[in-house]
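Peer 1: Fold the stuff below for me.
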Amino acid sequence: MMTIRKRKMSIDQYLEREFTPEARPTQKTVINWIKSGKLDGVKFVGKWYVYETLTEADLMVERVLRSA
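Peer 2: Just a heads-up that it's a prediction; the model follows:
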């Protein structure tokens, strides 16, 4: 499937979405993952963000959920 675009999310959003509270790594760990290339992200205006890759299917699901 073809990648359509990337969307930035804060590290806090990423941690809440991807991990349970018991298994959640620290923000510093996520920053180190970004710096080492293990995770796609960027520092923008002094704040770190994780990129979420959206495919055509993801965008279609979002449209369907918004119209419901």
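
Peer 1: For the rest of this, base every contact and every neighbour count on C-alpha atoms.
Peer 2: Noted.

Peer 1: got a list of what the nearest residue to residue 8 once chain neighbours are set aside touches?
Peer 2: Of all residues not flanking residue 8 in the chain, residue 51 sits nearest, at 4.6 Å (C-alpha to C-alpha, 6 or more residues apart in numbering). Applying C-alpha atoms under 8 Å, 6 or more residues apart in numbering to residue 51 gives the contacts 6, 7, 8, 9, 40, 41, 42.

Peer 1: Please generate a structure for the following sequence too, so the two can be compared:
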Amino acid sequence: MAVLVVFLLVVGALAVWALVDPQSAWRASQGGMFRDASTIRLSGFGATAQRIVATVVLVIVIVTLVNL
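Peer 2: Take a look at the predicted model:
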């Protein structure tokens, strides 16, 4: 059970990071695919989609933690 709680807290922290700064979260997760990641920017639609997904994930994490 403790492993599940730690996992959910880590996923929740990553979701908050994606909500607060989607560009930074994208660069950390996908930036290594590009030769010069500093010149590649996340599109406005990509940032919005990432925020929506992060919100859904955060709600799922909170509901799961409350129901444990």
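
Peer 1: Need the TM-score between these chains.
Peer 2: The TM-score (TM-score structural alignment, normalised by the length of the first structure) is 0.35; 44 aligned residues with a C-alpha RMSD of 3.5 Å.

Peer 1: So what's the gap between stretch 61-68 of the first structure and the chain middle?
Peer 2: Remark: stretch 61-68 of the first structure is offset 20 Å from the chain centroid, using C-alpha atoms, centre = their mean, to the nearest Å.

Peer 1: And for residue 32 of the first structure, the neighbour number?
Peer 2: Applying other C-alpha atoms under 10 Å, we find 13 residues neighbouring residue 32 of the first structure.

Peer 1: In the longest helix belonging to the first structure, which residues are buried?
Peer 2: If you go by DSSP state H, the first structure has its longest helix at helix 56-67. Across helix 56-67 of the first structure, burial judged by 16 or more other C-alpha atoms under 10 Å covers no residue at all.

Peer 1: just to revisit the earlier point, format the contacts of residue 51 of the first structure as JSON lines; extra columns: secondary structure.
Peer 2: As requested, the contacts of residue 51 of the first structure are exported to JSON lines (DSSP: H, G, I helix; E, B strand; the rest coil):
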{"residue": "6", "secondary structure": "strand"}
{"residue": "7", "secondary structure": "strand"}
{"residue": "8", "secondary structure": "strand"}
{"residue": "9", "secondary structure": "strand"}
{"residue": "40", "secondary structure": "coil"}
{"residue": "41", "secondary structure": "strand"}
{"residue": "42", "secondary structure": "strand"}
